[in-house]
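>>> Pasting the sequence and the predicted coordinates here, then a few questions.
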Amino acid sequence: MTTQMASLDRKTMTAPAMWVFAVAASALPVVLLGSIPATYATTGVLALPLVFLLVGAVVGFLSVGYTEMSRQAPHPAVYYAAVGRGLGKSAGVAAGIVALVAYNGIQTSLYGLLGAQLSDTFGGKWWVGALVVAVLIAMFGASGITRSTAVLAVVLAVSVLVVFLFVIAAVQHPADGYNPDGFSTSGLTGGVGGAAAYVLASLMGFEAGASFSEEARTPRGPGRSVKVALAVLVVVYSVTAWAVGVAVGPGQVTAALPDPMTAFDDQYGPLMPPFVTMVLIFAIVTSMLALHSIAARYGFAMAREGVLPKWVRSTGRDARVGAPVGGSLLQSGIAVAVIVVFAVLDLDPLASLFAWFSTVGALGLLSLLIVTSLSAMRYLRAGGPAPATAWKRVFAPGLGVLGGAVVLVLMVVNVDALLGSAPGSSAPLIIPAVVVAFALGGLLWAAYLRSSRPETWQQIGQGAGNRHAVPAARLADIEL
């Protein structure tokens, strides 16, 4: 039914376009209206803006090894290739499987959030709206990347405007002055570990641009998009968290769940909250589209090398599009199956689907960042294709591993807060166990490939080879 290509279209993604995907994946309005108020209310940490800066610094150290590996070993499935180059092909396959689970987990979790929001806004069953959007996501995922980029850029621009308007409203009408506790270590009281876990989950997706390395116009574009996306997210979220504290007041921000919609209503009138709600819905959808694109590229790239079934590597009939059609269908199939199961079992879309799947995804991605930094230290020290400074080889990845391990422990210990479950539940054991189980499954699959399919084993993590031999979309119509 489809023809299959060895690679995606080259030179179709600029650094700004990759940055749009990375920032859109984080869904700014979701963090403003959901994550930040929930973190204040559940942890009691006044210095949440400072926590964003501190955790952002740790993630920044982790991103150094990640971006350097994506530059020296460009591959759509970054974790799969980067870990495979430094720690061995078995570890690479395991990392690829965990990455697929993590990205699919976060993307699929958003169907629960979106479905609940659509149900609250328009009525009806949550899963009806979720299934409709799943079809739209599948259609965009199977088309060229240019169309998706345009949609993401428009929604992201409006989302940034909404966040900016909220900050202006908070500054103009502070509840109790401009309290400095938000950036003071004296405000690091209460559940700091839980706050760090929330912050880490909010930042995931910043690394998305590196998965477009095969389609990038310049080799350094993906790495730059990752760095800029992380810096923008950390600064914007830190300022936004401070603005929420200013709007509500330090005495009330941790006492109950603060509602940023009140500031919109007071400052801009009753028409503003419905507008912000619509922006929130579109931001969730574009976040899903961005994460769908990443998961599709992981599936495509791993299938191209024989790690996943051959049909997943399909790029469709139209060679001018060069989209990961097979990977897109795989991701959409997973999402639809999950929605149907949760609907049939009548499970809560927020407490079950969104909370559990997003937590598994965030924990998996943090673990992969740590492992990738370890891989970078080994691979770059041994001498990669291009020289790397000591900062990129040793110091930044080393600091990232140490800081990341601390955040990982805090995240596991505070899983109850992320899930909203009662203290003493089995969640802190189940969530890490899921990630470990898929990693072990990846190792077993790698062992099978090594013993039974040596030709596949040799291809693992190698990528498309000569990127300049891949036809670009803009050349597809030239008649020779």
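Great, that's in hand.
>>> going forward, measure contacts between C-alpha atoms and count neighbours the same way
OK.
>>> So for the chain, the centremost residue is which one?
Nearest to the centroid of the C-alpha atoms of the chain, with distances taken as C-alpha atoms, centre = their mean, sits G205, at 2.4 Å.
>>> roughly how far apart are that one and Y103?
G205 sits at a distance of 9 Å from Y103 (criterion: C-alpha to C-alpha, to the nearest Å).
>>> Overlap in contacts, the two.
Counting by C-alpha atoms under 8 Å, 6 or more residues apart in numbering, the common neighbours of G205 and Y103 are L291.
>>> In the stretch 351-480 of the chain, what residue spans correspond to helices?
Using DSSP state H, counting those that start in this stretch, the helices assigned to the stretch 351-480 of the chain run over residues 355-382, 390, 396-413, 415-419, 427-452, 454-459.
>>> Out of these, which is the most enclosed?
helix 355-382 (a mean of 24; mean count of other C-alpha atoms under 10 Å).
>>> The helices of the stretch 351-480 of the chain: which one's closest to L161?
With respect to L161, and counting by C-alpha to C-alpha, the nearest of the helices of the stretch 351-480 of the chain is helix 355-382 at 26.0 Å.
>>> Take this one as well and set it beside the first:
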Amino acid sequence: MSLWELLATVLAFSAPVAVVSGFIPFVIVFDGAGAPAVFLCAMALLLIFAIGFTTMTRYLPRPGGFYAYVTAGLGRVAGLGAAMLAIMGYLLLGFCTLPFFAVNVDALVRGSLGGPAIPWPVYGSLCGLGSATLCYFRIDLSAKVLTVAMALETLVVVIFDIAVLHNGGPEGISLAPLGWSSMTSGSVGIAILFAVTCFLGFEATAIFREEVRDAERTVPRATYLAVLLIGLFYAFSAWMTVSAFGMSRITAIASAAPANLFPRGMELYVGRIASDALHILLATSQFAAVLSAQNILARYGMSLGIDGVFPRILGHIHSRHQSPHVASMAVSLIWLIIGALFVLMSVPPDLLYARVAGVGGFAILLLMLLTSAAIIMFFRRSDQQFNAGLGATLFAPALATLGLGAVVYLAIANFTLLIGGSQNEANALIITTFLVFFAGAAYACILRSKKPTIYRNIGRQLL
């Protein structure tokens, strides 16, 4: 893959149109007109994280993502726990997009086209089948599909942004939403929590290390560009959304109907046709997110299969397409089983999305915190000589650890908002997430005792 194909592959996971229409309104609900500044703040935190992250990529020549980073910094026991968290997080985030895709396609078919009502598992299965088919072939095919999808969904948001910028909105274009006073006027902590979750996926650049040209340069560049592009794009779109309805009215309008905020703005400033097209692009955006998640998961499964931690068949690479096709098929099978369980429990698709997405996002936030701490320990413990200063190996990772620690604390304190459920449900899901990490760590301890050769392979690195 080229730099731009890698970028499209990881950026698709964040589903830009879905974020602009689904997450930005919630950031506005909690922080009002200060939402654009909140995204800039989240971008700054993750850029600081990226400093240590990209510096460490020079010394970990094999892929493996956060699994490899945590192993190298905190040891094999923590590393395997991190691997289980990663798999849990990406599995849930990828799976929850399937019912979200189904809901939007159903709205398009019935609402805009006057078609029949079809159960959500049918649409979800078609989305999963399309993703599985593309993942079977070479990664550059997925990358090309994701590039086109990213271009289309980005284009529609840019059209809205330009239309608002040209029109000026009811109160004119003001720089106030980008200021500190606007950001601190609402529940800024909860708003930052939601904003940070919108960036998830940028860290996957390191997972595709073996499948990009000139990995030493491409992976760091793609990581920085992903954070910058996501941050600036969402901050500008949030600014234009605020401007579209006016600083004095935006909080009330968003709170009354957050899901309708962006479609309403699109219809007001671009037209009804663009609003209808938004439903199509929401569906393609969600398909792209599923495809991106499956590609990431397949490579985690492949890494663990190569190490022998999972069945080694998962580490097999297709002789012609050079894809981790067995691990990819395993992901599809797991999603099918999870979907069948939720169908048997008659869980509504919108409720399913809220619960599963919140837990998956929390798992990845924990993983990022562990990785940030692992970067510090890697550069402090290793006997190697590094051509990097304290800024990249200590100060930046330490700041990132403090910032991400605060975000994780906010996630735990406000977990009911993340999942849209009761406190008892929140407590059970938080405990389950931590248990997944400890189960992975316990498995590493068993391997250390029973299968020391496999234990030494954990992390895909020669430590």
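That came through, no problem. What you see is a predicted model; the values in this text were computed from it and never measured.
>>> returning to that earlier point: which residue of structure 2 is paired with the residue nearest to the centre of structure 1 in the alignment?
With TM-score structural alignment as the matching criterion, the partner of G205 of structure 1 in structure 2 is G201.
>>> Wait, its match touches F13, no?
Yes: G201 of structure 2 lies in contact with F13 (C-alpha atoms under 8 Å); the separation is 5.5 Å.
>>> Helices of the stretch 151-300 of structure 2, start to end?
Using DSSP H, counting those that start in this stretch, the helices of the stretch 151-300 of structure 2 run over residues 180-183, 188-197, 215-245, 250-256, 261-269, 272-307.
>>> Same check on the stretch 51-200 of structure 1?
In chain order, the stretch 51-200 of structure 1 shows helices spanning 78-87, 89-122, 126-141, 145-172, 192-203, with DSSP H, counting those that start in this stretch as the criterion.
>>> which non-adjacent residue is nearest R450 of structure 1?
Of all residues beyond its chain neighbours, the one nearest R450 of structure 1 is W457 (5.4 Å), with distances taken as C-alpha to C-alpha, 6 or more residues apart in numbering.
>>> who's in contact with the one you found?
89, 446, 449-450.
>>> follow-up on the earlier one: quick check: the residue nearest to the centre of structure 1 touching W19?
No: shown here, G205 of structure 1 and W19 do not form a contact pair, counting by C-alpha under 8 Å, at 10.5 Å.
>>> Could you measure from R221 of structure 2 over to L175 of structure 2?
Taken as C-alpha to C-alpha, the spacing of R221 of structure 2 relative to L175 of structure 2 amounts to 30 Å.
>>> G405 of structure 2 now?
Remark: distance between G405 of structure 2 and L175 of structure 2 (C-alpha to C-alpha) = 30 Å.
>>> do the same with I412 of structure 2
I412 of structure 2 sits 33 Å away from L175 of structure 2, taking C-alpha to C-alpha as the criterion.
>>> Same list (the helices of the stretch 351-480 of structure 1) but as CSV, adding distance to A138 of structure 1.
Formatted as CSV, the entries for those read as follows, by distance: least, C-alpha to C-alpha, whole Å:
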stretch, distance to A138 of structure 1
helix 355-382, 20
helix 390, 43
helix 396-413, 32
helix 415-419, 28
helix 427-452, 25
helix 454-459, 29
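>>> So which of the ones you listed is nearest G112 of structure 1?
G112 of structure 1 lies closest, by C-alpha to C-alpha, to one member of the helices of the stretch 351-480 of structure 1: helix 355-382, at 8.8 Å.
>>> Now the element after that closest one, going C-ward?
helix 390 (DSSP states H and E).
>>> mean deviation (superposed) between that next one and structure 2, please.
Once superposed with structure 2, the aligned residues differ from helix 390 of structure 1 by a mean of 1.3 Å; criterion: mean C-alpha distance after the TM-score superposition for structure 1.
>>> ok, back up a step: okay, R221 and L175 of structure 2: which has more neighbours?
R221 (15 against 8; other C-alpha atoms under 10 Å).
>>> Now do the same for the more buried one: its match in structure 1.
Under the alignment defined by TM-score structural alignment, R221 of structure 2 is paired with R224 of structure 1.
>>> What distance do you get for that match to M18 of structure 1?
Counting by C-alpha to C-alpha, the gap from R224 of structure 1 to M18 of structure 1 is 9 Å.
>>> Residue in structure 1 paired with W180 of structure 2?
By TM-score structural alignment, W180 of structure 2 lines up with T185.
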